[in-house]
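Novice: Sequence first, then the predicted structure, then my questions.
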Amino acid sequence: MPMTTLDLPLSGIRVLDLSRILAGPWCGQVLADLGAEVIKVEHPLRGDDTRDWGFRLGERNTCYFNSVNRNKRSIGVDVGKPEGLAIVRDLAARSDVLIQNFKTGGADKLGLGYEALSALNPGLIYCSIAGYGSDGPEASRPGYDLVIQGESGLMGMNGNDDQPPLKFGVAIVDLFTGQYSAQAVLAALIQRGRTGKGRHIEMALFDCGLSVTSYYGLEALALGENPPRYGNAHPSIVPYGVFDAADGPLVITVGNNAQYERFCRIVIERPDLAEDARFATNLLRTQNRPELLPMIEAELRARPRALLLQRLAAGGIPCGEVLGLNQALRSPRATQAGMVSDDAGNADTPAVLAPPYRLDGKRAPLRHRPPGLGQDTDAVLGELGLDGPRITALRQTGAIA
């Protein structure tokens, strides 16, 4: 049986998503995937900035927008108009969670800051996302993923030592910040269950970017300098990384000495490399990387990928193909997992990734495809008690879509 909305952990939780672009909307999408009712507030004419980014789908959707707004409803409201602001304040009074990423101080100027809204709704969990900490000298600086990838050292640890700094393939700081924000919201919801009180959560992209450096960051602190960059290789394990077979790349991860011996004897048929004292342990293999890797690479390039993958699997050595993105998404593995939801007849959302969460053996459902701009405005306002004539009057003022 498919999972129903009532089966989801956040069923009954309402989230008011006032955020734009990626970090805030990603946070809202995580909560929506887990069952929350997420109402996305967009400008009635422009909508979210990402409706104008990247590959166009239909009239007002894009791949960017769709990637962070599934399972949400969209209302078009202009908070710059008193009538629109009143609608948002009314929704905030009836919500459990609010997400916003206005420039620091912007929400307060509108009357949508934490102090003002928590006075209306003491149980409100209010999540603010900004580029930098609100208590520091850079509080007013706008936060952009690429800038923070540079400032946090992420670009400096990515790529190879003989290449310039390299950004990640996706907006990694935005996405991690959204995920961290969702975790904090969930923790605050648990605490509110004990205390009945809301919290003000503040997340900074710069802080989250530093957190993503993980063990590389700690190595930099321990060394007192930048650690070497190894590209697709591993700084501490050899052989480990992306290698070229005769007909294409593959990933090989030899994680311990027993695997290394099987790799030499079974996969590349070089027992001499298993018996060589210079390569007897992983520490020695790492120290003697320049001598070992050229011999391994030559053996791998001499064999077809399918044969290598077969031998690696037989030897219990983790391995895999390196696929293009479209190949990966259309692979039998992705199809079996149900990770892509297709609707060829829907120009706005022809393909959408499914939520990654499995609960009691069932994937959390795609309840709502990413919305068109303001498509749920009338329905949400009706739930607030506004009748048809009142909605028409608000539309005539430009306060709503």
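Specialist: Arrived safely, thanks for sending. This is a predicted model, so every value here is computed, not measured.
Novice: Going by C-alpha atoms from here, please, whenever you check contacts or count neighbours.
Specialist: Noted.
Novice: which element is residue 184 on?
Specialist: Using DSSP states H and E, residue 184 sits within helix 172-195.
Novice: elements contacting that helix?
Specialist: On a contact count with 3 or more C-alpha pairs under 8 Å, 6 or more residues apart in numbering; DSSP states H and E, helix 172-195 meets helix 23-33, strand 125-130, helix 145-151, strand 200-204, helix 205-212.
Novice: any idea how far the residue nearest to the spatial centre of the chain is from residue 88?
Specialist: Nearest to the mean C-alpha position of the chain, by C-alpha atoms, centre = their mean, lies residue 175 at 3.4 Å. Between residue 175 and residue 88 the computed distance is 26 Å (C-alpha to C-alpha, to the nearest Å).
Novice: Kindly report the same for residue 7.
Specialist: Going from residue 7 to residue 88 by C-alpha to C-alpha gives 29 Å.
Novice: and the comparison structure, right after this:
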Amino acid sequence: MVGGAFSGKKKIFKGVRVLDFSRVLAGPYCTRMLADMGAEVIKVEQPVTGDDARGFPYVISPGNTGYYLQQNCGKKSISLDMRKKEAIAILKKLVAVSDVVVENFRPGIMAKYTLDYESLRAVKNDIIMCSISAYGQTGPLSSFVGNDLTTQAMSGLMDMTGEPDGPPTNVGAAIGDTIAGAHAFGAISSALYHRERTGCGEYIDISMLDCMFAQFEIAVQTYVLTKGEKNPRRAGIHHPTVVPLGTYRAADGWVVIGVFNDSAWKRLAEIMGKTELIEDNRFAGNAARAANRETVIGIVQEWVKNISVKKAVVLLQEARILTAPVLSVSDVINHPQIKAREMLAGVEHEGVGTVKITNSPLKLRNTEAGVSGKAPLLGENNRDVLTGIGFSSTEIDLLKKNGVIYDKL
């Protein structure tokens, strides 16, 4: 049983079959989005251990963890030894009846197994293949080992995160993976639409580094448009050029406060009981406030330090000033907004009952997106999937006996 008030409306990718060679996060995040939209996702896993995420912390049952369950709910699992030619033959049979192939191996690995795009096109001319890697399929770093942390480091994001006099800091979630996964989902969706219109397949090369670099909304332009005279650096908890815009310590926690124009500055001054600031030329316009950044930050901090986060947020929201409390993970999990948006879904899992995982953030009016089932056991769907492409029960038993396929059932 899956939690959430799902309507039973049709899902957009119902009837689309995805062969998923990916593991851990970037690829599984993408294919989870496809599964949430109705695609049949067949996850290809190595024998015995399966996806590395099956061994990550917070074990639900042997071979299944909270990490694995969240990224792989609603998928099927087949487990094959890709070192055996029989396994490659099976996979190519599956390609022939699939729409999309997703992988996040290091560049060159799929070619080693004759599962690269050109080889798969020979099996199915209109196949859509998406490769996700740390640095992409081309360039001097293409063969380098990488992950979320390395791409945060190389993208410039870590250098932009943290206190000015502190070390470069990675953010608190693996956004290098999830942003790449979301971009891959968008590219695959576009390729499916293109194929619907033209009959042509596509090869998609997603680099985690490219996706991270593309997130800079102003830092790149700051450097480019000043011809390198300004090299953006981390500014800590306050924005370097929009003032005030940052995080402030209230009496019982932290609160975000932001002002983007003089009208909002006037309202903030009134709330703080400092109407004299409205006519003060030091604060007339953002450029002036930025020139007096530390003074502005100090004035706002002095006001908010003696009131509660709740009171500050109420006062500021009533005045239509940008604000929000800084919540912990436990706070946001239990927040009424998250509950109202049905961003947690309950999935029934063998031996443990209902496990709550994040739901799809995609909210559609006429169709539906959302968790469609539990994550599979390793090799749980071997028999069903192979039967679907013409293997008899006897042949499947022999494949298992010969170590071509594997399951923990």
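Specialist: It's in. Just so it is clear, the structure is predicted and the values come from calculations on it, not from any experiment.
Novice: follow-up on the earlier one: got the helices and strands packed on helix 172-195 of the first structure as TSV, with distance to residue 290 of the first structure and mean neighbour count columns?
Specialist: Output for those, formatted as TSV (distance: least, C-alpha to C-alpha, whole Å; neighbours: other C-alpha atoms under 10 Å):
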stretch	distance to residue 290 of the first structure	mean neighbour count
helix 23-33	41	28
strand 125-130	44	26
helix 145-151	30	19
strand 200-204	41	19
helix 205-212	29	20
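Novice: Do a quick rundown of the strands in the stretch 201-350 of the first structure.
Specialist: Assigned by DSSP state E, counting those that start in this stretch, the strands in the stretch 201-350 of the first structure fall at 240-245, 248-253, 319-321, 340-342.
Novice: What span of the second structure is the last one aligned with?
Specialist: Here strand 340-342 of the first structure aligns to the second structure at residues 344-346, judged by TM-score structural alignment.
Novice: swap in the third one?
Specialist: Per TM-score structural alignment, the counterpart of strand 319-321 of the first structure in the second structure is residues 323-325.
Novice: To what extent does the matching stretch diverge from the first structure after superposition?
Specialist: If you overlay the two and look at stretch 323-325 of the second structure, the average distance to its match in the first structure is 1.6 Å (mean C-alpha distance after the TM-score superposition for the first structure).
Novice: Next, the contact list for the corresponding residue of the second structure for residue 204 of the first structure, please.
Specialist: Residue pairing (TM-score structural alignment): residue 204 of the first structure is matched to residue 207 of the second structure. By C-alpha atoms under 8 Å, 6 or more residues apart in numbering, the residues touching residue 207 of the second structure are 132, 133, 134, 135, 136, 137, 180.
Novice: cool, and residue 203 of the second structure?
Specialist: 117, 128, 129, 130, 131 are the contacts of residue 203 of the second structure under C-alpha under 8 Å, 6+ apart.
Novice: do you know how far residue 45 of the second structure is from residue 405 of the second structure?
Specialist: 10 Å.
Novice: what touches both of the two?
Specialist: 78, 79, 80, 379.
Novice: In the first structure, what stretch matches the strand or helix carrying the first one?
Specialist: Pointing back at residue 78 of the second structure there. Assigned by DSSP H and E, residue 78 of the second structure belongs to strand 76-79. Strand 76-79 of the second structure corresponds to residues 73-76 in the first structure, going by TM-score structural alignment.
Novice: from the chain's centre, how far out does that stretch sit?
Specialist: Put simply, stretch 73-76 of the first structure sits 22 Å off its chain's centre (C-alpha atoms, centre = their mean, to the nearest Å).
Novice: mean distance, that stretch to its aligned residues in the second structure?
Specialist: Mean for stretch 73-76 of the first structure is 1.4 Å (mean C-alpha distance after the TM-score superposition for the first structure).
Novice: ok, and what's touching that stretch?
Specialist: 37-45, 47, 368, 370-378, 380, 400-401.
Novice: residue in the second structure matching the residue nearest to the centre of the first structure?
Specialist: Match for residue 175 of the first structure (TM-score structural alignment): residue 178.
Novice: Nearest residue to that match in space, please, no chain neighbours.
Specialist: residue 26 (5.6 Å; C-alpha to C-alpha, 6 or more residues apart in numbering).
Novice: ok now do that neighbour, which residues does it touch?
Specialist: 104, 132, 176, 177, 178, 179, 180, 181.
Novice: repeat for residue 129 of the first structure
Specialist: 23, 24, 99, 100, 101, 102, 202, 203, 204, 205.
Novice: Mind putting those residues into JSON lines with distance to residue 289 of the first structure?
Specialist: Shown next, in JSON lines, are the contacts of residue 129 of the first structure (distance: C-alpha to C-alpha, whole Å):
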{"residue": "23", "distance to residue 289 of the first structure": "39"}
{"residue": "24", "distance to residue 289 of the first structure": "43"}
{"residue": "99", "distance to residue 289 of the first structure": "48"}
{"residue": "100", "distance to residue 289 of the first structure": "49"}
{"residue": "101", "distance to residue 289 of the first structure": "46"}
{"residue": "102", "distance to residue 289 of the first structure": "49"}
{"residue": "202", "distance to residue 289 of the first structure": "44"}
{"residue": "203", "distance to residue 289 of the first structure": "41"}
{"residue": "204", "distance to residue 289 of the first structure": "39"}
{"residue": "205", "distance to residue 289 of the first structure": "36"}
